[in-house]
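[1] quick check, what structure comes out for this input:
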Amino acid sequence: MFDNLSERLERSFKILKGEGKITEINVAETLKDVRKALLDADVNYKVAKTFTDTVKEKALGQNVLTAVKPSQLMVKIVHDELTQLMGGETAEIDLEGKPAVILMSGLQGSGKTTFSGKLARMLKTKKNKKPLLVACDVYRPAAIEQLCVLAEQIGVPIYSEPDSKNPVKIAENAIQEAKAKGYDVVIVDTAGRLAVDEEMMNEIAAIKKAINPNEILFVVDSMTGQDAVNTAKEFNERLDFNGVVLTKLDGDTRGGAALSIRSVVNKPIKFVGTGEKLDAIDQFHPSRMSDRILGMGDIVSLVERAQEQYDEEEAKRLQKKIAKNQFDFNDFLSQIAQIKKMGNLKDLASMIPGVGKAIKDIDIDDNAFKSIEAIIYSMTPAERSNPALLNGSRRQRIAKGSGTNIQEVNRLLKQFDQTRKMMKMVTGSKMGKMMPKMK
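    Sure, this is the predicted structure:
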């Protein structure tokens, strides 16, 4: 995500490195390169030009402190302007009302149905809501079935009328169902439609009028670049939607949609889809996205993901075991499971400042823990609880049983031993004693 843009922007800032001060000449040269980088990332031309003009005006108007290098100042100005370009503040979703109604709109194949499931799961697990999914796509074969499968996976009820071809009536009936059964959020999944299809656009306008939703979200595939922005503009003219959802931001996208769409339609990006899994959904934070584009990482999001998996009782139990040097392979497996729940490994690593650039060309497989888990699962329960039992013959057996070799088993045991010593050292230090007080 944004890898090419990040690289190009970094090269642009190098023009100012070594310069003693900001001048009209070196700023013009830098921003010419920045504008090219934005255009190559499929950013709208008018947006790119306005952006660089604003940055130039602010850069030339700054009095550079002797402690701040011109290139550092330019990075700061570009960061602030990127944040404003993408909306400035984080936009919240409106969940007022009993029930709150969210209407999905967008083109065919933009990912509305999958996002509906992701949003329902997020509202259930993070906001403690009782969502109801509504299947109003009466045209696409298996659309209802797809939503049913998603609903079952996340444990959320679904309302559908398989024999009906009237999405307006289905949506109205679903809201009555939600009121009767106490659901507090209704998520209405609709059919994909082209903005030029007058009949289909009239239909979604009729659904909007009938159910008066709190939120109309326009779901768009970020891989489509500038086409996404143009489509958003046409849909907004008809529906006056409340916010944008960018899906497939984990793919080979140049990022132009994320950087242009806010300026063109004047509506905030509220969510982004970052993978295929049902937990691969993030609220959109303009400032954090600017950090990532400029290679600064995203520590806040990383900490938030870690906190979602944080179990206070488990942490206390683990700390006692570490203090007694009793941390074993069962605990190790538990820690791996928590890391895996946090999301895509490469995405997590890229949130650490400086790491994203270092691993740009490295393929980090989500199955990176597979061989480690295979080795541990090939141990007996006694061996997992007491690693000291693992002599040469046992290691040979484990290597054979896990489909690995003795070198991999020995390497894991060495790393495990080093990890255990380090954890005990940290727990015994003053910092370790402070950890239970820190959340």
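
[2] CA only for contacts and neighbour counts going forward, please
    Noted.

[3] and the next element down the chain from whichever helix in the chain runs longest?
    Longest helix of the chain, by residue count under DSSP state H: helix 406-428. Counting by DSSP states H and E, the element after helix 406-428 in chain order, helix or strand, is helix 430-434.

[4] buried set for that next one?
    By 16 or more other C-alpha atoms under 10 Å, the buried positions in helix 430-434 come out as residue 432.

[5] tell me if I'm right that residue 140 and residue 190 touch.
    No - contact criterion C-alpha atoms under 8 Å: residue 140 and residue 190 do not qualify, at 10.0 Å.

[6] now the second one, please; I'll put the structures next to each other:
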Amino acid sequence: MAFEGLGERLQATMSRIKSKGKVTEADIKVMMREVRLALLEADVNFKVVKQFINQVKERALGSDVMKSLTPGQQVIKIVKEELTALMGGDNQKINLAQKPPTVIMMVGLQGSGKTTTAGKLALHLRKNFNKKPLMVAGDIYRPAAIDQLETVGKQIDVPVFAMGDKVKPQQIVTEAMDHAKNEHLDTVIIDTAGRLHIDEALMDELKDIKEIAQPDETMLVVDSMTGQDAVNVAESFNDLLDITGVTLTKLDGDTRGGAALSIRSVTEKPIKFAGMSEKMDGLETFHPERMAQRILGMGDMMSIIEKAEETVDEDEQKELQQKIKDQSFTLDDFLDQMDQVKNLGPLDELLKMMPGANKVKGLDKMQMSGNEIDHVQAIIRSMTMDERENPAKLNASRKKRIAKGSGRSLQEVNRLLKQFDEMKKMMKQMTSKKGRKKNPFGDMGLPF
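    Model (predicted):
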């Protein structure tokens, strides 16, 4: 996950100062030296690092902090606020035209994930804004670029306008605009050509396309794995095309995160989306404050809740909550919940977004993201409906049959039944008046 190394360094630094009852100027200087090293190692632009350190230091040495009863926590609050500001402050929404069609021009270097991101964005706009998008195959140079976009279009059921690779991109875009109007499609997403490096011919072509399409959003797609080079690319595209927003791809990969912390300051253009997986629904709105909280180990409950709201059926959850209240929650209900958890994404990544997760030992070794959930589901599916509803009936011979049918060991079957029993006891405590505990997942009904 992006920022993992940076997060660990910053969290360690913050924890040392948080416990101090009194913070001196020397403490601040030591902390700032460690923060500077952590940012530089994360490949953050050195000018951006210098500006960030100066701003934090100036605020941290202020009288409000030094005279505070909790100076360490005040310093952490300042670091979080400045990290948020560094990445853009408030979340910036995508520009949508008041009079359709909305035109979005995707630009970037070859290999940045531009074509896939065009599909992800089309799906995002259809699901969240009820738009009817059209994707335009404007890359006539890269082998199979048109085929790739058409494949993506079929995958998400979004039409693709293509005229082959013998027609100039300028003409393709002109006719695509007419086609969108004639078919009453309210969003046009143009997949333009990329190069292995920025060149004059590429920029001239993109300028022509921008003149023809008059896009509401000129979206630069940047591979965050390229680190500092991503910042240079963003700066060049912005100088020549005046981009309106940035999408960072591969933020779920092993990237140091320096691009996300630098691009906003260098281009003064907002990061609007982050590519968090290879799946077509793996495009997330970029929230600077939430990202800053995650970097500092403060969790990101809002993102978890939003993920759950997208995947959890409201009526089913009301029914589930009633079952929990009535103590009639069964293994069959648990099976349904496991499916919903899988839809939320890898469990280890979800847990890292929980407040205080950085303090949980062994979290990095959790492997519950896929195989173990599949194993649990296999065990439950090897039971009869009666056994799922009444696990107390599971004697030794039935457990052996279930283990054989699921391909798992008898010990795993026993462990699952014990965990389920403990979970039901926990649910009873959570729903009792005397022992009510706040469920961090709110009213979503997820059994955590």
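
[7] now which residue in structure 1 aligns to residue 270 of structure 2?
    When structure 1 is aligned by TM-score structural alignment, residue 270 of structure 2 is paired with residue 268.

[8] superposed on structure 2, where does the host helix or strand of residue 264 of structure 1 end up, distance-wise?
    According to DSSP H and E, residue 264 of structure 1 maps onto helix 256-265. Aligned to structure 2 and superposed, helix 256-265 of structure 1 gives a mean residue distance of 0.7 Å (mean C-alpha distance after the TM-score superposition for structure 1).

[9] could you pull out the strands in the stretch 201-350 of structure 2 for me?
    Per DSSP state E, counting those that start in this stretch, the stretch 201-350 of structure 2 carries strands over the ranges 217-223, 245-249, 271-275, 283-285.

[10] okay, the ones you listed in JSON lines with distance to residue 329 of structure 2 and mean neighbour count next?
    Below are those laid out as JSON lines (distance: least, C-alpha to C-alpha, whole Å; neighbours: other C-alpha atoms under 10 Å):
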{"stretch": "strand 217-223", "distance to residue 329 of structure 2": "45", "mean neighbour count": "26"}
{"stretch": "strand 245-249", "distance to residue 329 of structure 2": "40", "mean neighbour count": "26"}
{"stretch": "strand 271-275", "distance to residue 329 of structure 2": "36", "mean neighbour count": "25"}
{"stretch": "strand 283-285", "distance to residue 329 of structure 2": "33", "mean neighbour count": "19"}
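
[11] looking at those, which is closest to residue 76 of structure 2?
    The closest of the strands of the stretch 201-350 of structure 2 to residue 76 of structure 2 is strand 271-275. By C-alpha to C-alpha, the value is 23.7 Å.

[12] now the closest one on structure 1. Mean distance?
    Counting by mean C-alpha distance after the TM-score superposition for structure 1, strand 271-275 of structure 2 comes out at 0.6 Å.

[13] list the helices and strands that strand packs on?
    Contacts defined by 3 or more C-alpha pairs under 8 Å, 6 or more residues apart in numbering; DSSP states H and E place strand 271-275 of structure 2 against strand 245-249, helix 258-267, strand 283-285.

[14] go again with 10 Å.
    helix 114-129, strand 217-223, strand 245-249, helix 258-267, strand 283-285 (3 or more C-alpha pairs under 10 Å, 6 or more residues apart in numbering; DSSP states H and E).

[15] what range in structure 1 matches the last one?
    This means strand 283-285 of structure 2. Under TM-score structural alignment, the match for strand 283-285 of structure 2 is residues 281-283.

[16] the matching stretch against structure 2, how far on average?
    With mean C-alpha distance after the TM-score superposition for structure 1, stretch 281-283 of structure 1 averages 1.1 Å from its match.

[17] look up how far residue 28 of structure 1 lies from residue 10 of structure 1.
    16 Å (C-alpha to C-alpha, to the nearest Å).

[18] okay, the two: which has more neighbours?
    residue 10 (17 against 14; other C-alpha atoms under 10 Å).

[19] excluding its backbone neighbours, what's nearest that one?
    residue 294 (7.3 Å; C-alpha to C-alpha, 6 or more residues apart in numbering).

[20] counterpart of that neighbour over in structure 2?
    Using TM-score structural alignment, residue 294 of structure 1 sits opposite residue 296 in structure 2.

[21] got a list of what that match touches?
    Neighbour list for residue 296 of structure 2: 3, 6-15, 76, 79-80, 83, 290, 356, 358 [criterion: C-alpha atoms under 10 Å, 6 or more residues apart in numbering].
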